[in-house]
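Give me a 3D structure for the following:
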Amino acid sequence: MTGFKNWLKQEKNGLKNDFYAYPKEKILWIILGISFLFLALFRLWTVISFQRMAQWDIWLVNQVEQLRNNTLDVFFLFLSNFASGYFIIVAFLLLALFLIKRKMKKAAFIVFLTLVGSGFFIWLFKNLFSRSRPFGCLSERDCFSFPSGHATIAFYFYGMLFNLITRFVKLRKRYVLVLAMAFGFLVFLVALSRIYLGYHFLTDIVGGFLLGGVFLLISALMIDFLYQ
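Below you'll find the predicted structure:
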């Protein structure tokens, strides 16, 4: 018990010293960025609620519906899995084990914290805004579409993964660019799959990207702070 108290005290003092040493400008910019994304999310909802975007959302869903076929259905169902709950849980566990093995327990905890946080806010906002899916409920407890959970998780998780790789692994600029394009394209395809499958409107996807951006910024700030 005494050993744990001493460890806790050392960690507390270490965090305190790190906070004083950390550039306050970075904290300010991150806070401003998070505030902007939240404001943009709520602004987007006001636009949707006044039907200013609803007709475009419905038009796009109807256009995409005409393109559906068995081959594309299988393709986009497969892509959608890259941001499904089961896949992300497994991916997180593998990432956490890797980070812990590399003596980066704090990074693993940050990923866990922000992943759980993003999941909570997806649930909160979906129930708060209560926007119906384009073609009705997926299940008895899965009827709401705004913001898109898959878009949120994809934007946050793969953005966070990109941040971890580029921060702790020395890569040439061209490889960083290739990695950014690969993750970006994957996020785009996951988002596109949700529209194609009729689970979301375009504005749901945009809302998901905004919310995912919030937790990406939070994770980036915490990683930068603890590993400065």
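
contacts and neighbour counts: CA atoms only from here.
Will do.

Can you tell me the SS state at Pro147?
coil (DSSP: H, G, I helix; E, B strand; the rest coil).

State the distance from it to Ile48.
Plainly put, Pro147 is 12 Å away from Ile48 if you go by C-alpha to C-alpha, to the nearest Å.

One more: Ile100?
On the measure of C-alpha to C-alpha, Ile100 and Ile48 end up 43 Å apart.

the helices in the chain, which residues?
Using DSSP state H, the helices of the chain run over 2-21, 24-49, 54-65, 70-80, 85-101, 105-129, 149-168, 173-196, 202-226.

circling back to that earlier point, tell me, what's touching Pro147 and Ile48 both at once?
Both Pro147 and Ile48 are in contact with Thr203, where contact means C-alpha atoms under 8 Å, 6 or more residues apart in numbering.

Neighbour count for those two, which is higher?
A side-by-side neighbour count of Pro147 and Ile48, using other C-alpha atoms under 10 Å, places Pro147 first with 32 against 17.

give the contact list for that one.
By C-alpha under 8 Å, 6+ apart, the contact set of Pro147 is Ile122, Phe125, Lys126, Thr203, Asp204, Ile205, Val206, Gly207, Gly208, Leu211.

can you list those residues in a markdown table and add distance to Arg174 and neighbour count?
A markdown table is the format used below for those (distance: C-alpha to C-alpha, whole Å; neighbours: other C-alpha atoms under 10 Å):
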| residue | distance to Arg174 | neighbour count |
| --- | --- | --- |
| Ile122 | 34 | 23 |
| Phe125 | 38 | 18 |
| Lys126 | 39 | 19 |
| Thr203 | 33 | 23 |
| Asp204 | 33 | 30 |
| Ile205 | 29 | 25 |
| Val206 | 28 | 20 |
| Gly207 | 31 | 26 |
| Gly208 | 29 | 27 |
| Leu211 | 29 | 28 |
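
for comparison, sequence B:
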Amino acid sequence: MQQEIQTRRLPWYRTVYRGKVLLALYALLLSVFALLAWWVHGHPVLAIDVVITHEFQEEQSPWLRALMLAISFIGSAPLLAAGLVLITALLLWLVRLRLEALVLLGNCLSSELLNRTVKVVVARPRPLPTLVEVLQAAHGASFPSGHVMAYVAYWGLLFSYALILFEGRSWWRILLLLVAGFFIVMVGPSRIYLGDHWASDVLGGYLLGGLWLSLWLLLYLRLRARGLLASRRRPPVSHSGSDVKRAALPTSSRSRRLS
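Here you go, the predicted structure:
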């Protein structure tokens, strides 16, 4: 096994190159987010945000409003969201995916703390009812979107687990990918449509949430490669009755039968 790992490892120069590419990508994402945060801190209301919200809210059909409310419902109920994360982590632990359970808890909790910290620093107010239609009033600061970061942390990690841990075209794997992808993509538009966030808040949530998720995935893959909290597989048990009886017989009895 050790020899196979050594033969499959990349040369050091290729490893360094990939590491530099990842660092450059993370630095770019962080720079864009920092620039956006600095800009909205000094300009709480952007004309482009108002225009985008008006475009989203042009269609006011009951079914669309109900859909947008349903998409944001989990994030709007803190106890429900916390319970969902805890239940998912417990299920992962019970199926012997212990590292995955701990990473899920750590990612979701740290993402929430990071979001609250940035909101305090940026201190951007929510959209005003005088500028846009606020269909669901929210409290606290606006940048970055807490719903978006929470959904990227939870659903994004489940989406990644489905890609990393399992293969094939099983219906439950495809269903998990579709459901997770749906919530990740649609939570942003739902926050704009409901008037809870500006488009720049949503963009900031995707940028910071995606960057934070990437860092946790890197940590997870490194710990998984080292075999931390790896599930121990039980040796296969033979269900053949003759094999069980033969194993239970003393050596002398088996030798007399053979003779």
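
Superposed, what's their TM-score?
Once superposed, the chains reach a TM-score of 0.76 (TM-score structural alignment, normalised by the length of the first structure), with 205 aligned residues with a C-alpha RMSD of 3.1 Å.

To Asp142 of the first structure, which of the helices of the first structure lies closest?
Of all the helices of the first structure, helix 105-129 sits nearest to Asp142 of the first structure, with 9.6 Å by C-alpha to C-alpha.

Find me the equivalent region of the closest one in the second structure.
On the basis of TM-score structural alignment, helix 105-129 of the first structure is assigned to residues 98-122 in the second structure.

The matching stretch vs the first structure, mean deviation?
Its aligned residues in the first structure lie a mean 1.1 Å from stretch 98-122 of the second structure after superposition (mean C-alpha distance after the TM-score superposition for the first structure).

Buried ones in stretch 162-182 of the first structure, by neighbour count?
In terms of neighbour count (16 or more other C-alpha atoms under 10 Å), stretch 162-182 of the first structure has its buried residues at Phe162, Asn163, Leu164, Thr166, Leu179, Ala180.

For my notes, please list the contacts of Pro147 of the first structure in a markdown table and give distance to Phe19 of the first structure for each entry.
What follows is these, written out as a markdown table (distance: C-alpha to C-alpha, whole Å):
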| residue | distance to Phe19 of the first structure |
| --- | --- |
| Ile122 | 30 |
| Phe125 | 31 |
| Lys126 | 35 |
| Thr203 | 38 |
| Asp204 | 36 |
| Ile205 | 35 |
| Val206 | 34 |
| Gly207 | 32 |
| Gly208 | 31 |
| Leu211 | 26 |
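
Now for Gly241 of the second structure: which residues touch it?
If you count contacts by C-alpha under 8 Å, 6+ apart, Gly241 of the second structure has none.

what sits against the one residue sitting closest to the centre of the first structure?
Central residue of the first structure (C-alpha atoms, centre = their mean): Tyr156, 2.4 Å from the mean position. By C-alpha under 8 Å, 6+ apart, Tyr156 of the first structure lies in contact with Phe209, Gly212, Gly213, Phe215, Leu216.

List buried residues within these.
Buried, going by 16+ other C-alpha under 10 Å: Phe209, Gly212, Gly213, Phe215, Leu216, out of those.

Map the second one onto the second structure.
Gly212 of the first structure is assigned Gly209 in the second structure as its aligned equivalent, the criterion being TM-score structural alignment.

thinking again about what came up before, just put the buried ones among the contacts of Tyr156 of the first structure in a markdown table and tack on distance to Gly184 of the first structure.
Below are these laid out as a markdown table (distance: C-alpha to C-alpha, whole Å):
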| residue | distance to Gly184 of the first structure |
| --- | --- |
| Phe209 | 12 |
| Gly212 | 13 |
| Gly213 | 13 |
| Phe215 | 16 |
| Leu216 | 14 |
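
re earlier: nearest residue to the match of Gly212 of the first structure in space, ignoring adjacent ones along the chain?
Closest residue to Gly209 of the second structure apart from its sequence neighbours, by C-alpha to C-alpha, 6 or more residues apart in numbering: Met149 at 4.6 Å.
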